[in-house]
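Novice: okay, predicted coordinates and the sequence, questions at the end:
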Amino acid sequence: MKRRQFMAAAAGLPLALAASRVHSQAQDELTIVYPSPGGLGYFALYAAIGEGYFAEEKLKIQPRSVNGSAQAIQALLAGQAQLAHPGPGPLMAARERGQDLVYVYNYFTRSQFNLVVPEASPFQKPTDLKGKVIGVGTADGAEVAFVRSIFDADGMKEGQDYKFITVGEGGMAVAGFMQKAIDAYASDTAGAATLTLRGVKLRSLTPPPFQSFFGNGYVVTRKYLDENRNLLERFGRALVRGTKFGIDPANRAATLKHARMGNPQQLENMPFAEALLDVYYKLTSPIDPAKGFGYNHPAAWEMWQQTLVASGDLKKPLPDLTRAYSNDLVTAWNAPR
């Protein structure tokens, strides 16, 4: 190399290195641990990745999947991730053990379980099912306890005012309705999608208070929240944009395509995937749209705590339940662009 060429190259080297440093500093990396690899369930995240919303916020997202909320919390506490996506029960149990975790973004705003009947049925409320038969997927599934609590609230007792029979998951419930073996069904997310796909239009009899038994959301340590508010504001802002993109019917094909990043197998049966996506739209829509996406309802947290104490999952109420969640960033996440 000639001296002049060498000097020119050497002169450009600091600029190139500086540019490299600027580029590396431009994107903050966030690892998020999920309790399952459900791509459609996290459609908002993958839409925000696919549409470049996180990139615009100078964020690089690394989703990881583990087996359940407890493992997600363990990974967060071990420093293997900056955010986790557990349910409120495991979060409160962790706080009872002295782990200062904060639920910052309420993602699954509604219960993933429902008491449903065919749309053509005459039943309009749970008490209409007195003397009737309720189908369940498994005898000891979480949906059974959920539906039992609905009847308990109306003073109805199993075996006396109604009875459960095990009919199996989704597709078996279709047969149960067709054969008039069941009058209602305790449905989970996939079960509702299967029934819809099979042509059974559903009506939910789940009372509004029970719809507030929200599901999994985004959780951080309090230390991380205190030290990274700007970063979390950017994260939530992109996630809200991803949610709004995903629920827009005009973007349905793109939303399904983006969700393949999280779980390609889930989209092998496209009719089922479409039906499942419709269910997730309902599960992630705000209970009160005026509050915006991500909002934590204090009354819903109180309901969860009462239920967990009654079931023995918590020994007693937490000293300060409001420390388990935060709405500090919700306004910024939902602000007009």
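Specialist: Good, I have the coordinates.
Novice: from now on I want contacts and neighbour counts done on CA atoms only, so please keep to that.
Specialist: Noted.
Novice: now the helices: where do they sit in the stretch 151-300 of the chain?
Specialist: 171-178, 189-197, 208-211, 222-227, 229-247, 252-259, 270-284, 298-311 (DSSP state H, counting those that start in this stretch).
Novice: which one of the ones you listed lies closest to Gln124?
Specialist: With respect to Gln124, and counting by C-alpha to C-alpha, the nearest of the helices of the stretch 151-300 of the chain is helix 208-211 at 13.3 Å.
Novice: go through the closest one and flag the buried ones.
Specialist: 210-211 (16 or more other C-alpha atoms under 10 Å).
Novice: now do it: everything it contacts.
Specialist: Residues from elsewhere that reach helix 208-211, judged by C-alpha atoms under 8 Å, 6 or more residues apart in numbering: 110-111, 150.
Novice: please compare the first structure with the one that follows:
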Amino acid sequence: MITRRTLMAFTASAAMFLSGHAMSQEKKELVIAYPSSMGLGYFALYNAIGEGYFEEENITIRPESLNGSAQVIQALLAGQAQLGHPGPGPLLNARGRGEDLVYIYNYFARSQFNLVTTEDSPFQTPADLKGKVIGVGTSDGAEVAFVRSIFDAAGMKEGSDYTFITVGEGGMAVAGFANKSIDAYAADTAGTATLRLRGVKLRNLTPPDFKAYFGNGYVTTRAFLDDNKDVLEGFGRALVRGVKFGIDPANREATLQHAQMGNPQQLEDKEFASALLDIYFDLTTPLDPTKGYGYQNPVAWQQWQSTLVAAGDLKQPLDNLEQAYTNEFIEKWNAPR
């Protein structure tokens, strides 16, 4: 016979079970700090949101746009975000100060800067530009340091072997090539898209080794990584699905629409947006596709560290560079579904 006391105990036990089950099913919110509001650049994230991939992983995403990688690092250390999207330089500097931050996903797997010239020019290598004029967007932009390092590797010095001239962003570079005031250009992502959209056919003179200077990627604290491996596994799995959805030509329009979540103004010029999207597809493609999306190349990390030390941006090599990144999730993120 079921007594009233037995029934009450059963009911209480069931309530506790259901309550615990509901708590285990609560969505995990991830606040992600980005250094800009570049919707198209983060197309994988917005595809994963728009197509419901994060929903399937029981994750809610809240992107926050900040002003540069330094602020992203600060947000992570202050606990205001669980993930961030800084560049490798700021991350290594933070680790040099004793902060235990970890790169978990190499998103922009290729350099975001390139040394380019016109396709009909006689220049085939950086060394061919000896005595020539190189256009740059701004005198102190990151692309200037990047291209200077290319010439340094070729044994060429600014002033004696080549000259930088500030011509402004993409559109001005078009005029620079047209009136022969520049022989090559230090192009960032938007600059390359503008040149191509204006009908300028380009030849990329960036040596292969420099293409491995990857850009921004996803970073978290060691503490969050250790305590939330299942969440990070789901996050990366959804992100990889977002990349693959985007590069499928059948999903191009949907990808452009999803990207408006991050920056609606960027999509006002559809032709330019489409040209820019192609470049981001290239930037997010692994240098070695067999390694999978998000893979961290130890050699590329060594290159970054050596370059930063040589430039004085990093005081000295880190004692534990291998602790700055991890590939532990790569296999699960890229596993066939």
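Specialist: Structure received. Bear in mind the structure is a predicted one, so any value in this text is a computation, not a measurement.
Novice: after superposition, what is the TM-score?
Specialist: The TM-score (TM-score structural alignment, normalised by the length of the first structure) is 0.92; 325 aligned residues with a C-alpha RMSD of 1.9 Å.
Novice: picking up where we left off before, who wins for neighbours among the contacts of helix 208-211 of the first structure?
Specialist: Arg110 (23 neighbours; other C-alpha atoms under 10 Å).
Novice: hang on, isn't it packed against Ser212?
Specialist: Yes. Here Arg110 of the first structure reaches Ser212: they are 5.4 Å apart, a contact under C-alpha atoms under 8 Å.
Novice: joint contacts of those two?
Specialist: Common neighbours of Arg110 of the first structure and Ser212 (C-alpha under 8 Å, 6+ apart) are Ile287.
Novice: tell me the contacts of the residue nearest to Gln71 of the first structure when sequence neighbours are not counted?
Specialist: With sequence-adjacent residues excluded and distances taken as C-alpha to C-alpha, 6 or more residues apart in numbering, Gln71 of the first structure is closest to Pro35, at 7.2 Å. Listed by C-alpha under 8 Å, 6+ apart, the contact set of Pro35 of the first structure reads 65-69, 71-72, 85-86.
Novice: could I get the contacting residues of Arg64 of the first structure?
Specialist: Arg64 of the first structure touches 31-34, 37, counting by C-alpha under 8 Å, 6+ apart.
Novice: and of those, the nearest to Ala192 of the first structure?
Specialist: Using C-alpha to C-alpha, the contacts of Arg64 of the first structure come closest to Ala192 of the first structure at Pro37, 19.3 Å.
Novice: report the contact partners of the closest one.
Specialist: Per C-alpha under 8 Å, 6+ apart, neighbours of Pro37 of the first structure: 64-66, 262-263.
Novice: CSV please, covering the residues you listed and showing distance to Asp226 of the first structure.
Specialist: Output for the contacts of Pro37 of the first structure, formatted as CSV (distance: C-alpha to C-alpha, whole Å):
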residue, distance to Asp226 of the first structure
Arg64, 24
Ser65, 26
Val66, 26
Gly262, 29
Asn263, 33
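Novice: out of those, who's nearest Lys180 of the first structure?
Specialist: For the contacts of Pro37 of the first structure, the nearest to Lys180 of the first structure is Asn263 (35.8 Å; C-alpha to C-alpha).
Novice: what about that closest one, how many residues nearby?
Specialist: Neighbour tally, Asn263 of the first structure, other C-alpha under 10 Å: 17.
Novice: didn't it look like it was pressed against Gly41?
Specialist: No. Counting by C-alpha under 8 Å, Asn263 of the first structure does not reach Gly41; the two are 9.7 Å apart.
Novice: you'd agree Leu18 of the second structure is in a strand?
Specialist: No. Read with DSSP: H, G, I helix; E, B strand; the rest coil, Leu18 of the second structure is helix and lies in no strand.
Novice: gap between the aligned residue in the second structure for Thr189 of the first structure and Gly135 of the second structure?
Specialist: Superposed on the second structure with TM-score structural alignment, Thr189 of the first structure falls opposite Thr189. For Thr189 of the second structure, the distance to Gly135 of the second structure (C-alpha to C-alpha, to the nearest Å) stands at 15 Å.
Novice: same question for Leu45 of the second structure.
Specialist: When distance is defined by C-alpha to C-alpha, Leu45 of the second structure is 33 Å away from Gly135 of the second structure.
Novice: go on, Gln112 of the second structure?
Specialist: Per C-alpha to C-alpha, Gln112 of the second structure is found 17 Å from Gly135 of the second structure.
Novice: the more surrounded of the two?
Specialist: Remark: of Gln112 of the second structure and Gly135, Gly135 carries more neighbours, 28 against 24, as counted by other C-alpha under 10 Å.
Novice: and the more buried one, how far is that from Thr192 of the second structure?
Specialist: In terms of C-alpha to C-alpha, Gly135 of the second structure sits 13 Å off from Thr192 of the second structure.
Novice: just Thr60 of the second structure next, same as before
Specialist: Distance, Thr60 of the second structure to Thr192 of the second structure, by C-alpha to C-alpha: 34 Å.
Novice: the strands in the first structure, which residues?
Specialist: 28-34, 59-65, 83-84, 101-105, 114-118, 132-136, 162-166, 184-187, 202-204, 218-221 (DSSP state E).
Novice: I'd like those written out as TSV, with distance to Glu274 of the first structure added.
Specialist: Putting those into TSV (distance: least, C-alpha to C-alpha, whole Å) gives the following:
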stretch	distance to Glu274 of the first structure
strand 28-34	22
strand 59-65	22
strand 83-84	26
strand 101-105	25
strand 114-118	19
strand 132-136	24
strand 162-166	27
strand 184-187	18
strand 202-204	16
strand 218-221	25
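Novice: out of these, which gets nearest to Asp288 of the first structure?
Specialist: Of all these, strand 101-105 comes closest under C-alpha to C-alpha, at 14.5 Å.
Novice: so where is the closest one in the second structure?
Specialist: Going by TM-score structural alignment, strand 101-105 of the first structure sits over residues 101-105 in the second structure.
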